[in-house]
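Enquirer: I need the structure of the sequence given here:
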Amino acid sequence: MIPGNFITLLIKKDYTDLLHNFYSQPNYFYFMNNIENPEDLAKCPFRGTRVGGAIGTSPQIDDWWPNRLQVELLHQEQPVANPLSGENYKEAFNKIDYENLKKDIKELLVNSQEWWPADYNNYGPQMIRMAWHSAGTYRIADGRGGASQGMQRFAPINSWWDNGNTDKSRRLIWPIKKKYGAALSWADLIILTGNCSLEIMGFPTFGYAGGRRDAWEPDRSTYWGPEFWEGKPYDQSLAGQERKGHPDEMVKANLRWIGGPKEKYHDLENPLAATHQALIYVNPEGPEGNGDPQDSARNIRESFKRMAMDDEETVALIAGGHAFGKSHGMVSADKIGAAPEAAPIHAQGLGWNNPVGSGNGINTMTNGIEGSWIPNPTKWDNDYLTNLLKFEWKKIESPVGAIQWTPTDPNAPKTPDAHLDGLLNNLMMMTSDIALKVDPDYKVICERFLNDFDYFTETFSKAWYKLKHRDMGPKDRYLGPEVAKEDLIWQDPIPKLNHDLIDSNDIVRLKSDILNSGLSISALVSAAWSAASIYRDTDKRGGANGARLALDPQNNWEINRPEELNNVLETLKNIQNDFQNGENSNKKVSLADLIVLGGCAAVEKAANNAGVEIEVPFTSGRMDTTQELTDAESFDWLKPVSDGFKNYHNDKVGYRVPPERIFLDRAQLLTLTAPEWTVLVGGLRVLDQNYDHSKHGMFTENTEHLSNDFFKVLTSMDYVWVPQSSDEILFNLNDRKSGATKYTATRCDLIFGSNAQLRNIAEVYAADDGQKRFVKDFVSVWDKVMMLDRYDVKDE
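Expert: Presented below is the predicted three-dimensional model:
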């Protein structure tokens, strides 16, 4: 299932060389050009918004200062935004009568509601699309997207053209959400409705897990590609012209331009997975609507790979999804109203108003392609693959001019009309369907599935389960009676705890053994930080649990100081063996626990060296996984390409944004606040954590002391910062009087002195009373990072 947006009418132009500054307010320029007397409009006192209907906003802080680092992005999803903050969702979900919940959903699916009548009197296909599009935004590069927070409810996703009319699907299932209230998140309901839809049409699902917590505000940080205002292509007529006193330079201040040659359809910009902004996967008419199946196949392979699917899973998902329902293209795109975020207030959150006829039913419009792939659109069977491979297909146009395909054989089966009884229509295929037939590898898989329907069913069932749960993290987070018992490789499985935990006396002894082993504080901190800090909250992957730091591929990443790391691991393994073969032979301690414990012991020692006595928290219970339980190819996506915590920047990767912006992104993946981010960096620098042991940012004479020296030097006016070259990547800190170079630094060091919000935090720790506060806060956030992946003990 690869439904697109208003393909022909909206994506005929190449916009890939124009990258919208996705934090700006570009509609301001349109607004200023299209009102008669903007000076006469009243100003709302809240953020300078101009009053006067759906007009737009005045320039905001990011319009005037487009290079400003938006530190406030770390503070999204605050409890104050959540009306259910403090309530235990896990406990509430587990109290639901799950069988009755599924019964309620299935009954709703076959009772057509007059305000939005169901195709074939069955909402199943429509709800499969809703669930698919909710989960289908996931991308493996940074774990963003996916179904786990119900982000389909908010901008920009709720207003992408590819999500046309998913607003109606969610409104249709509101009676279910209303009945179960806070015990059932929108995120869980959307996916469960998709499963129930498959089941009422005869498909055996592999399983279902609840446990998704709803977001309560839009995601303002994820980059989805070149964005266009309000779900429509950006008005390029603004470029190169002057608009009522607003020269082109001001317009360009709101745009980020991609340099170099235009990107090809098969050369996606990292970390993007969809081939075009506002699409879930690919353009079903082919790249840029070109109608070429070969080009489409290349697009599909790259896009689905970026979304963590291999070729077999890709074919299964497309063929399985297109075994149900139809596509809609009966009304021209230029007649359809604005997306939900731009719709008038009386629309009450519904967008894409269709003024033709009833606006739905036989007049429904989504992606512009009209028709169904199969003769039985509400029954699970293998007709999609039969039709695709058996018949030859010719290119035609939909009623609104979109590219689609129809059988050349006049005796090919027909498909019933979705709303008019007795009317039969020709079958339809999209360019992205024909792609599965013309690509040799895809065709072999199609033939395999066609010849073994049971195997196809199993493969689609598992691929659907993966699609819906890929961003949920470890199975410890899964809720409900239908959780699949099988451990799947993409879940990064870790064996369950099978031994007694070490106690406080054991911890004291092991800390002593580690500190007396000859390993440096820097090496111990580096190992623990390397293990824990690759965690990303987007899809709950990574972290110290499992000790994958000792396995391929993580063990060999340049950023982890491999030679030093392996010396640490060998020493810790010897301590592990001595402990388990000694008087504590009835107890075991995992390598994963020892890696973290070593880091904790080193931080305590460094704090003591700096004159502060403190105990670093440690929670045991981690287990060691194996190479066989590690998907090395998938796990390698967690390798940082840039990491300001270690002053690591892989120059082999082409960058279009400064290192500090990628650094901000990594801080957000670790769920850090601005103070946590700041104090962590200050501590890691004085503990010699640069990946290559460089001295950049090490503003101290006392290494392995957990001191606030980083902040004291950073905020001092005794020095002058001088760029080493015009690119302003590296800097010298020169004594103001003598001119002698005292220290060196990177952009990821100096941002904590140049950014206003971060500098104010740095000054807290640089103050004369800042040392003890610095150590206390560093230890607190250190423990937070070490525990980010411990869903086996966290009630979340």
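Enquirer: only C-alpha atoms for contact and neighbour calcs from this point on.
Expert: Will do.
Enquirer: what separates Ser533 from Lys262, distance-wise?
Expert: 35 Å (CA to CA, to the nearest Å).
Enquirer: between these two, which one's more packed in?
Expert: Each of Ser533 and Lys262 has its neighbours counted (other CA atoms under 10 Å); Ser533 has more, 21 against 13.
Enquirer: Can you pull up the most central residue in the chain?
Expert: By CA atoms, centre = their mean, the chain has its centre lying nearest to Arg144, at 0.4 Å.
Enquirer: let's see this one next to it:
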Amino acid sequence: MLDIKTDKTNTDSFEMAGKCPFGGDRIGGTLGTPPSLSDWYPNRLKVEQLHSNGPQANPLGDDFDYAAAFEGLDYAALKQDIKTFLTSSVAWWPSDYGNYGPQMIRMAWHASGTYRIADGRGGAGEALQRFAPIDSWWDNGNTDKSRRLIWPIKQKYGSALSWGDLMVLTGNCALEIMGFPTYAFAGGRHDAWEADTSTYWGPEVWDPTGSPSSDSMVTRDKRWRGKNGDADYDLENPLAATHQALIYVNPEGPYGKGDPMGSARDIRIAFTRMAMNDEETVALIAGGHAFGKSHGMVSAGEVGPPPEIAPIEAMGMGWQNPEGTGFAEYTMTNGIEGSWTPNPTQWDNSYLENLFGFEWEQTRSPAGALQWTPVDPTAPKTPDAHVPGRMNPLIMMTSDIALKVDPAYRQVCEKFLGDFDAFTQAFSKAWYKLTHRDMGPRERYLGPEKRNEDDLLWQDPIPPLTHRTIEAGDVAGLKQAIMATGVSPSDLVFTAFSAAATYRDSDKRGGVNGARLALAPQKDWTINRRTVAVIAALRGVMAGFNGKQAGGTEVSLADLIVLGGCGAIEQAASDAGVAVTVPFTPGRRDTTQDLTDVEMSNWLKPVVDGFRNYVDDSYDQIAPAVSPEEMFLDKAQLLGLTAPEWVALVGGLRVMGANHDGSSRGTFTDRVGVLSNDFFTVLTSMAYEWKKADEKGMTFTLDDRESGIARFRATRCDLVFGANSQLRAVAEVYAAGDGQARFVRDFVKVWDKVMMLDRYDVRG
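Expert: Predicted coordinates:
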């Protein structure tokens, strides 16, 4: 979700005298900056977030074809280069046990583990671990070293290998050199080129120096809803991490108190938010902790600042450790010190064997972090990662003990204890899901190790195309057949947009392809009620066409949904005096109910959809502090829209009568179904004045200034296009005397963009 919080906690003031000529004072040794727009106007709708990570930031240019570049590199040589590196060691950051594998698994895990199902944001797809704020989260301590270690490989392969692909592939290679059979790997991740300034990662004030066990832990409750320990205790949507600056959960348990049952509760909530079930959760934790060690040799207070506020001479690396050499046996990461297994660089089942084979007691690491060691003094020990001949006790984290005490997790553990092959397969598939969950359709997958033959439900599979697709002559005839059904242009446009509106660019899920609008759960959502009769009519058109064409040509329901909207827009534009041909690209396929994950699909259900003027009944419970227009902005970003595209699309949907309930709110026209610029001319007119129609200011009437008669009704998701200065500037373009033709042209362009958002089969 976009960063839409407006609470301000920094009320520090400073003297104006002696101001720096560059617009700020030196405060605390750093160059300050003047107040931002958000400081001056904290409730301002941040429309500029739609233009983040724009093409101007990309040094490779718009015409760079990453898929072609990746497919052209020597993949076998790349993997060999990675594996050769993994068993090396460099002086400035020596490898534990002579193997960088565990360190690189952690890097890949933490890059991927930011993914959350609620809004699809996070994940390894854009390699955002390189930028603020993620690069400086406490939980990502020393991942900066991991990325610098693999820089020579990135440097060698250049633009043909994205950072996102390299980090995940390095994690896979690390597993493989330690005897673990990975399920698959797919390239295709496109790097971001600037910090993520819009994603909402939580309400807390950022504390770059405090670990999750420090006094800053009191901020944990800001992201939790309900009372601690109650059945309704849950994380704020859309968050997945249980605390600021963590990927998942505090390894020392909630509040760093060493409570295994509390830790189990947090684990289940966090991993569920990451789209993982209990078996996948256990497999990931137990599998990941089969390798390597945790580091906690120095107090957190002794370690230097994270990368984003480190001294300039650190060259982007943070967490400088002043103790001893600062690395090797002095390494400090999360504060817990030790390894889970006697052989930390070999895939085996000893993690679970140790967890269940011994009783564990709470102890403290050299850094003071809470951890667990075996009560039995004869328990196996693990070799020191750097000091020859030294043996150390095994350790567990509170989050490990949680798997033993939670009944459901324990049952999964016992299954894996008795069937190592099942454990291996479960971890292999869970790791694949973790590292690929945000990549979207398999058409985006690249490389010789991708697996397209398996229908994994989390990939939202669509059966392959098995018939000839329709051509230009068929398109014209089908448009006529659709119009002959008697379905109104408004209903056709509403249905096509409703199918496309589930798409989100964050994890490339949703969209028209697959025609899931006609399947559960989407067909049963309140917002989609208008589509049911339309889908039935389109099925009739499909039945009348398929099986009757020469050469086996058939049309999918998904294509008909889009085609109906295109035909309706052409008619509506003609009625407005503008002749247009709406682009249409056939080839969509229909999926089945068996290939649809109902539970995960329900995460695509909107709470607010301003495009269709919809506010769910649960709005007051889910997001009472977030205005509908802020959630509308969030959805516009998930569709990948610019501000002008957002304005044009809404203006067209309104005059086409595309409200979810068929109401006239925001239509601002007496010619519903005509693609006019009436929405904008009324919105910007001073002949009317707006008045609240309810106490909360959620609905409004537009009253004629002279007569006082209410002409139209509206919601906040209508008025925002006249109230927000940036959006109004665009609306005025379309409201101007020469705006009608421009509006129709721009609406058709953005309509085609939205209909094609999920067509990775043709756009790569």
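Enquirer: Can you pull the TM-score for these?
Expert: Overlay of the two chains. TM-score (TM-score structural alignment, normalised by the length of structure 2): 0.95; 747 aligned residues with a CA RMSD of 2.0 Å.
Enquirer: returning to that earlier point: what lines up with the residue nearest to the centre of structure 1 in structure 2?
Expert: When structure 2 is aligned by TM-score structural alignment, Arg144 of structure 1 is paired with Arg121.
Enquirer: Would you agree its match is in contact with Tyr115?
Expert: Yes - Arg121 of structure 2 is in contact with Tyr115 according to CA atoms under 8 Å; the separation is 5.7 Å.
Enquirer: now the strands for structure 1?
Expert: For structure 1, the strands defined by DSSP state E occupy 18-20, 255-257, 393-397, 403-407, 414-416, 424-426, 642-643, 648-649, 719-723, 730-735, 741-746.
Enquirer: whereabouts in structure 2 does the fifth one align?
Expert: When you say that, I think you mean strand 414-416 of structure 1. Counting by TM-score structural alignment, strand 414-416 of structure 1 corresponds to 381-383 in structure 2.
Enquirer: what about the matching stretch, how far off from structure 1?
Expert: Following the fit onto structure 1, the mean deviation recorded for stretch 381-383 of structure 2 is 0.6 Å by mean CA distance after the TM-score superposition for structure 1.
Enquirer: Leaving aside the residues adjacent along the chain, what's closest to the counterpart of Pro251 of structure 2 in structure 1?
Expert: In structure 1, the residue matched to Pro251 of structure 2 (TM-score structural alignment) is Pro284. Closest residue to Pro284 of structure 1 apart from its sequence neighbours, by CA to CA, 6 or more residues apart in numbering: Ser432 at 4.9 Å.
Enquirer: and what of Gly368 of structure 2?
Expert: Per CA to CA, 6+ apart, closest to Gly368 of structure 2 is Ser299, 6.7 Å.
Enquirer: Enumerate every residue touching the counterpart of the one you found in structure 1.
Expert: Here Ser299 of structure 2 is matched to Ser332 in structure 1, going by TM-score structural alignment. Residues near Ser332 of structure 1 by CA atoms under 8 Å, 6 or more residues apart in numbering: Met365, Gly368, Val400.
Enquirer: Quickly note the distance from Ser332 of structure 1 to Trp352 of structure 1.
Expert: Ser332 of structure 1 sits 12 Å away from Trp352 of structure 1, taking CA to CA as the criterion.
Enquirer: hang on, the earlier thing: which residues do Arg121 and Tyr115 of structure 2 both contact?
Expert: Listed contacts common to Arg121 of structure 2 and Tyr115 are Asp438; contacts here mean CA under 8 Å, 6+ apart.
Enquirer: Leaving out sequence neighbours, find the closest residue to Val387 of structure 2.
Expert: Of all residues not flanking Val387 of structure 2 in the chain, Glu329 sits nearest, at 7.3 Å (CA to CA, 6+ apart).
Enquirer: for Asp104 of structure 1, same thing?
Expert: In this structure, Asp104 of structure 1 finds its nearest non-sequential neighbour in Ile176, 7.2 Å apart by CA to CA, 6+ apart.
Enquirer: counterpart of the one you found in structure 2?
Expert: Using TM-score structural alignment, Ile176 of structure 1 pairs with Ile153 in structure 2.
Enquirer: in terms of contact, does that match touch Ile82 like I think?
Expert: Yes - applying CA under 8 Å as the test, Ile153 of structure 2 and Ile82 come out as touching, 7.3 Å apart.
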